[in-house]
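Q: Provided below are the primary sequence and the corresponding predicted coordinates.
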Amino acid sequence: MGGGRGSKIIITTRSREVASLMGTVSPFYLQGLSPDECLSLFKKCAFDKGQEESHPNLVEIGEEIVKKCRGVPLFVRSLGCSLYKTTNESDWLFVRESKIWNEERKENEIGAALKLSFSLLPSCLKPCLAFCSIIPKGDTFSSYFLIHSWMANDLILVPSNDDHKELEDMGMQYLKELVFRSFIYIGNFYLSSSLSLRMPDAIHDLVRQVAQSEHLRVSSMAENVSGNVRHLSLHLTPNMISQQPPESLKKMRNVRSMHLFPSDAKARQNRVVLLATKSVLEMCISRFQHLRLLVLFGSSFEKLPNAIGTLKHMRYLNINGNRRLKGIPASICRLQSLQSLDLGMCLRLKTLPDNMGNLVSIRSLVITTQQMLLPAENGIECLSSLRSLQIFSCFNLKNLFKGVDRLENLRELVIDGCPSLTSLPCSMKYLRVLEVLVVSNCAKLALDLTREEGKDGSTGNCGLLSLRTLAIQALPELKSFPPWLLQGSANTLRELAIVSCPELMALPDELQNLSSLQKLQLSDCPKLKSLPAGMQNLSSLKEFIILLCPELSSRCRPPFGGQDWPKIAHVPDFYLDGFKVNPSSNN
């Protein structure tokens, strides 16, 4: 409706029927890859470089396999990656001779190649991929949400011979394997270590098909629901607000996961409040006593029912984006099995519950609150199992809680959108296993540390000894980079980003000691004038980005005009003001 005269609309679809109904001109049928292109892509996915020359028999079988893929790149990639590092000829023959190829295939039916790829998945990955069927088609979702959902349903298996392997790390390993096999695509990084993910429509159709016995999406209150369903997703519309939950839901007893989504994709994306889900929520709590995961996107109730504390099996509770929530009952602290609690962007939440320290199993906590100070007694500092803490949009928060160093297992800390925050506790220097630190959008924060009682001032065990990723963004009061941030991480820090710090005038000399640094980004820091000495010592640096730093940019232009160019000439991928720099260029 907003298009000008002569505008055109392009629609993509896998259905010829949709094309004929929607099109005003003859449709364009996209052709598949040529046989040579298919084989080239297949070999890149199935073999390491040059390995195919040692296995001509497998290449010959591969030629027959790619012919069955009908030129569809997704099918070729998926099967090629499924056979990666498999040199047993019988495995390749199994794929070529599978009866799945002979099944009747209608135009909109899932391709045989994808069914084969799913059948070739390791047994531990099949239920993890099937779980993704609860996510609405076309939506993006975060790796944080997915991995913690897997954890809540005991879908992640830690090898018995590796007691030190973290569940979150194993979950990321599962995810990377699914990405490698083209079942899931990676979008952009979030502020934290989480990834933005998307599932191709064809894959989504596949997982809906394989998961239909235990996973169900309900989009009508009149819909009948099987009693065998374990993972239930309600996609509610505005006209369903006043309706009571369907009777079939009230008869269910085996539900382990419950997701409430607004049915409209735009509403989900913009976190529009569409759901008055109090009746559904009360039904979930009273009927689903074995519930392990409860996701309430876009919910609109003002307070969680006290009965939430009766769900003793609850592992993951997500109320992210509730703009009306004002209170959390103290009974939530009785959830001894709770691993993940997401209260992010609950902008009207007045206080966090007392005695949060009783959540002995919690590994991940996301909070938004109107409090000026976080609870000091039996609060967050007592969560000894906590691995990830994310503090978002706490507009009134002036100080973090004391005793941060008591979080001995904390690996990720994100502080974003806290404009009243003036300092960080001195005990942050003692987070020895912290791997990810993000501080962003804090208007009054200069990264100064406040002194705390009980510290003797010793520095023997001081320092962020495990830090791998550090991101500093939108801190207008930051004038000098505090050395404590890099203290102890010379051999561990791999990624460093400093963005939108308009008063920052210099980088620390300690930068030259970051022997493991692989990626460095400096953006929108107009007062930065030069790079510190010794930058040429950063032998591991693979990618360096400078953007919107005028004086610094002029000093880093190759090869004659920039005094700082010799310091970074060894970096393979150097991007200056949006363009990749060619070291041999004079421009």
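A: Cool, the structure landed.
Q: could you use CA atoms for every contact and neighbour count after this?
A: OK.
Q: may I ask you to name the longest helix in this structure?
A: Ranked by residue count under DSSP state H, the longest helix found in the chain is helix 167-180.
Q: tell me which residues of it come out buried.
A: Buried residues in helix 167-180, counted by 16 or more other C-alpha atoms under 10 Å: 167-168, 170-172, 174-175, 177-180.
Q: now that we have those residues, can you turn them into TSV and tack on distance to Leu275?
A: Putting the buried residues of helix 167-180 into TSV (distance: C-alpha to C-alpha, whole Å) gives the following:
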residue	distance to Leu275
Leu167	33
Glu168	31
Met170	35
Gly171	31
Met172	32
Tyr174	33
Leu175	31
Glu177	36
Leu178	33
Val179	33
Phe180	37
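Q: for the longest helix of the chain, packing partners?
A: Packing partners of helix 167-180 (3 or more C-alpha pairs under 8 Å, 6 or more residues apart in numbering; DSSP states H and E): helix 143-152.
Q: what's the helix it packs on in contact with?
A: The contact list for helix 143-152 (C-alpha atoms under 8 Å, 6 or more residues apart in numbering) reads 128, 131-132, 156, 167-168, 171-172, 175, 194-197, 292-293, 314-316, 339-340.
Q: and that helix with helix 167-180, angle?
A: Counting by axes from the mean of the first three to the mean of the last three C-alpha atoms, to 10 degrees, helix 143-152 lies at 120 degrees to helix 167-180.
Q: distance between helix 143-152 and the chain's centre?
A: Distance, stretch centre to chain centre, for helix 143-152: 9 Å (C-alpha atoms, centre = their mean, to the nearest Å).
Q: check it against this one:
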Amino acid sequence: VTKTILEEITSICDSSQNLNQLQLKLKEKLLGKKFLFVLDDVWNEKYVDWEELRSPFCFGAKNSKIVVTTRNESVASIMRTVPPYHLNILSDEDCWELFAKHAFVDTSPSMHPNLTATAEAMVKRCKGLPLAAKALGGLLRCNLDVDEWNKISTSNLWDITDGILPALRLSYYYLPSHLKRCFAYCSLFPKDYEFKKEELVRLWMAEDLLLNFKSKEEMEEQGKEYFKDLASRSFFHQLSLDKSCHQLSLDKSCFVMHDLISDLAKSVAGEFFCRLEGCDNLCEINQKARHLSNVQENYDVRKKFETLPKAKGLRTFLSLKSLPCHSYVTNKVMHDLLSKSRLRVLSLAKYCNINEIPKEISKLKHLRSLDLSGSSIKSLPNSLSTLYNLQMLTLFRCSNLVELPKDMGRLINMYYLNIRGTMLARMPKGMGKLKDLRTLTDFVLGEQNGSSIEELGKLKHLHGQLAISGLKNVACARDAKSVNLKDKMNLKELEFRWKKHTYGSEVLGQFEADKEVLQQLEPHTNLEHLVIGFYRGTRFPEWVGHSSFLNVVSVHLRGCKFCHSMPPLGQLSSLKSLSISGFSAVVKVGDEFYGSGHALTKPFGSLEHLRFEDMPEWEEWFCFKVEAFCLLQELSIIDCPKLTKNLPKHLRSLTKLEIRNCENLESLLPRTTSIRQLNLRRCDALRLGPLPCGLQKLQIRDLNIDDSMLEKMVQHCSHLKKLAMLDCSKLKILPEGKLPITLKELNIERCPVLDCSKILLYTALESLIIEGKCHKLESFPLGSMPMLNYVSIWECEDLKSICASNGSHQHL
């Protein structure tokens, strides 16, 4: 839960941190801020867990709130600080409206009067429960046959009393048999477990739960249809898009099952499915168990799996992560699992103490899916190459893994191979034999031996994402042409990586062959995301930035230190995010950057985020085209010490501007009233004037500005909420009367001559940080700042006393 909250706040996903690190990060983000969080559908009854979860929230501002919804009175009694509020059920009218929304698609109830009486009777039997109304509407969705509705209305299933809502049981009962199997399989997931569509579909494929098709590609598409059917009937609920990869595709979204749906899955799954969950509630594994999931704890000890030997016909062992911290498992589990010769799905993901896979894994002849993500393995035994039924191998973030089995090419049924986040030096020979391979996250070209780039050309069905690294080892452009990326129309994300530059005797112009290699790697125009790293040519081939790539939404170019000009990226009509870093040879950015597109096309017409970084020779940015960057929201220019002029002047959508370590930049800031956040560091040559009145956050650091300049800058900033001044040695006094008295956050660090006594004028402050000499501040009466909830004062030698009245500032 802590991880999810932090991701929502920061929009950044980082699964590498443990719980303590996550909580410290959350505390930092909440420090001094007023917040409202809603924790929906809580079911954990452990008081210790709640105490651990709530600790970072104690550092927020006064009157912050956490709202908890639950169906369990025990949870309410543990978590509450005020009496619980009991929600009423939906009224008949609201329940009907919710049902009708899901049942009558592209039509309305008034157009089907013959169904109204039957429908109203069924809706009343939902007893005002929203999920029941949604599920019932999903069951009858697009089916407007009167007899079918009457059949469901008079079903005996309404009268069964076993703790499962009748409307939900009916929804399951009337599912087609193939969807029943797929839904029952989801009983392996614990409550609130988040899963992705593609991951679940691959599990269904490995378990033979999908109807047989001529190709795995057809089978996967059918699996997606099954998933869509279950989601449309409210068995799965979509959460939010995966922000970590900036992917807008529905396939990358997370889903979850409502607790009541999870209970339904468990009730229909029967004794063939078993879920090990928690050390306190050990589940007895019976002889009939075929599918087993294990919800990981910090330490999965031997006792938890002591009944595992009973399941002699086990087909599935899934380890599912519930905690952000590392997990460890007893060695006996591996021994017991290797004796399960009927296993089809084996997941030991995220057990960091697994550093070796025994060669006896070859006994699992029926294995189709193997997931070792996040483990500490360095290599895989070559005996794994005899698992001819293996279709899916997931080695995501196996950061110690340096090699794959040498006979990997024997795995001719391989369909999915995820090696993202590994340290592979090369691909083994014979990768081109894996004709069915559809997902290959990375292809590593070694200096010698291993698969050549021509092998990649034999994989005709690749889709999704692909990173090709080690491109410096491509012998000639003709070899690159054999990859035939132009024909791989389903590849949406591509990354091309040369080796990071470690040049000694290597000189400019030595690598012009790289341009021909990249030219021959031109992808299909369906491409959406492009990354090019450490390219060694002086120019990019024509396809980079060509207007025919209508679907490209993000481009990241880094470490291309020999390139002396930019590709015409302004011609990419759908481009939203652009990052350029490490272009050491670029001196100017001019017309070539915008392209020579159609006169009616605005250069960078869709761009929202633009970042330049580490460009030591860049001197000028020519921005003659007024219509460019019309939607740009965020602009960052970092470590460009020779840049002198000019910044674009007309950025009417700009909300955030960051300029750091650009000591010679003499430009005016862009004229815009929309800017909300401004960060300036080491850019003394900037021609600074009055900042927009809508500015909310201002940070200045290492700026050689005086009092009059700061006063001039903030004179119109009536909405300023946060001001941070760091390492500003000339500032002597705060701009009295110019800063709004409603300022919420003030940060003063290492400003040695600044008169800090004027801080007391800002009575609305909620957060105050002073570090270094606090000139003229001898006494600090907390009572003058009644809203203050966070104070940090370091190395303030002049400060002699801090005083507060009894009972005040208890929220500090």
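A: Thanks, I have the structure now. All of these numbers come straight from a predicted model, not from anything done at the bench.
Q: report the buried members of the contacts of helix 143-152 of structure 1.
A: 128, 131-132, 156, 167-168, 171-172, 175, 194-195, 197, 292-293, 314-316, 339-340.
Q: now, the residues you listed that are in strands?
A: In strands, defined here by DSSP state E, the members of those are 195, 197, 293, 316, 340.
Q: now for the fourth one: which residues touch it?
A: Meaning Tyr316 of structure 1. 148-149, 152, 292-295, 338-341.
Q: let's see it at 10 Å
A: 145, 148-153, 257, 291-295, 337-342, 362, 364 (C-alpha atoms under 10 Å, 6 or more residues apart in numbering).
Q: which residue lines up with it in structure 2?
A: Using TM-score structural alignment to pair residues, one finds that Tyr316 of structure 1 aligns to Ser369 in structure 2.
Q: quick one, helices of the stretch 51-200 of structure 2?
A: Assigned by DSSP state H, counting those that start in this stretch, the stretch 51-200 of structure 2 shows helices spanning 73-79, 92-103, 113-124, 130-139, 146-153, 166-173, 177-185, 197-206.
Q: out of those, nearest to Leu338 of structure 2?
A: Checking the helices of the stretch 51-200 of structure 2 against Leu338 of structure 2 by C-alpha to C-alpha gives helix 197-206 as the closest, at 18.1 Å.
Q: and that closest one, how far from structure 1 on average?
A: Once fitted to structure 1, helix 197-206 of structure 2 is off its aligned match by 1.3 Å on average (mean C-alpha distance after the TM-score superposition for structure 1).
Q: in structure 1, which residues correspond to that helix?
A: Going by TM-score structural alignment: helix 197-206 of structure 2 matches residues 143-152.
Q: same question, stretch 457-467 of structure 2
A: Going by TM-score structural alignment: stretch 457-467 of structure 2 matches residues 405-415.
Q: endpoints of the matching stretch, how far apart?
A: 16 Å (C-alpha to C-alpha, to the nearest Å).
Q: equivalent analysis for stretch 526-546 of structure 2, please.
A: OK, stretch 526-546 of structure 2 end separation, C-alpha to C-alpha: 13 Å.
Q: which parts of that stretch are buried?
A: So, applying 16+ other C-alpha under 10 Å, buried residues of stretch 526-546 of structure 2: 526-541, 543-546.
Q: what of stretch 395-406 of structure 1?
A: Neighbour-count burial for stretch 395-406 of structure 1, with 16+ other C-alpha under 10 Å as criterion, is recorded at 395, 397-406.
Q: burial count for the residue mapped onto Gly270 of structure 2 from structure 1?
A: For Gly270 of structure 2, the aligned position in structure 1 is Gln212, judged by TM-score structural alignment. Burial of Gln212 of structure 1 is recorded as 14 neighbouring residues (other C-alpha atoms under 10 Å).
Q: hang on, Gln212 of structure 1 in a strand?
A: No. Gln212 of structure 1 is assigned coil when assessed by DSSP: H, G, I helix; E, B strand; the rest coil, not a strand.
Q: secondary structure element for Leu389 of structure 1?
A: strand 388-392 (DSSP states H and E).
Q: centre of the chain to that strand, how far?
A: Distance of strand 388-392 of structure 1 from the chain centroid (C-alpha atoms, centre = their mean) equals 14 Å.
Q: in three-state terms, how would the alignment partner in structure 2 of Ile362 of structure 1 be classified?
A: In structure 2, the residue paired with Ile362 of structure 1 according to TM-score structural alignment is Met414. Three-state call for Met414 of structure 2 (three-state DSSP): coil.
Q: now Phe305 of structure 2. Nearest residue, chain neighbours left out?
A: Counting by C-alpha to C-alpha, 6 or more residues apart in numbering, the nearest residue to Phe305 of structure 2 once its immediate chain neighbours are dropped is Val333, at 7.2 Å.
Q: so that neighbour touches Ser319, yeah?
A: No. The pair Val333 of structure 2 and Ser319 fails to qualify as a contact (C-alpha atoms under 10 Å) at a distance of 11.5 Å.
Q: okay, and the common contacts of the two?
A: Listed contacts common to Val333 of structure 2 and Ser319 are Leu348; contacts here mean C-alpha under 10 Å, 6+ apart.
Q: of those two, who's got more company?
A: More crowded of Val333 of structure 2 and Ser319, by other C-alpha under 10 Å: Ser319, with 23 against 18.
Q: surely the more buried one is in a helix?
A: No. Ser319 of structure 2 sits outside any helix when classified using three-state DSSP, being strand.
Q: and it, what is it in contact with?
A: Neighbour list for Ser319 of structure 2: 188-189, 275-276, 292-296, 346-351, 371-372 [criterion: C-alpha under 10 Å, 6+ apart].
Q: same thing but 6 Å
A: 293-294, 347-348 (C-alpha atoms under 6 Å, 6 or more residues apart in numbering).
Q: kindly indicate the member of these with the most neighbours.
A: Neighbour counts for these (other C-alpha under 10 Å) peak at Asn294, which has 24 neighbours.
Q: next, the counterpart of that one in structure 1: secondary structure please.
A: Alignment note (TM-score structural alignment): Asn294 of structure 2 maps to Leu234 of structure 1. Following three-state DSSP, the label given to Leu234 of structure 1 is strand.
Q: surely Leu234 of structure 1 meets Ser220?
A: No. Between Leu234 of structure 1 and Ser220 there is no contact under C-alpha atoms under 6 Å: 8.3 Å.
Q: quick check: Gly128 of structure 2 vs Asp94 of structure 2, distance?
A: Distance from Gly128 of structure 2 to Asp94 of structure 2, by C-alpha to C-alpha: 8 Å.
Q: the more surrounded of those two?
A: Gly128 (19 against 14).
Q: to which residue of structure 1 is that one aligned?
A: Under the alignment (TM-score structural alignment), Gly128 of structure 2 pairs with Gly71 in structure 1.
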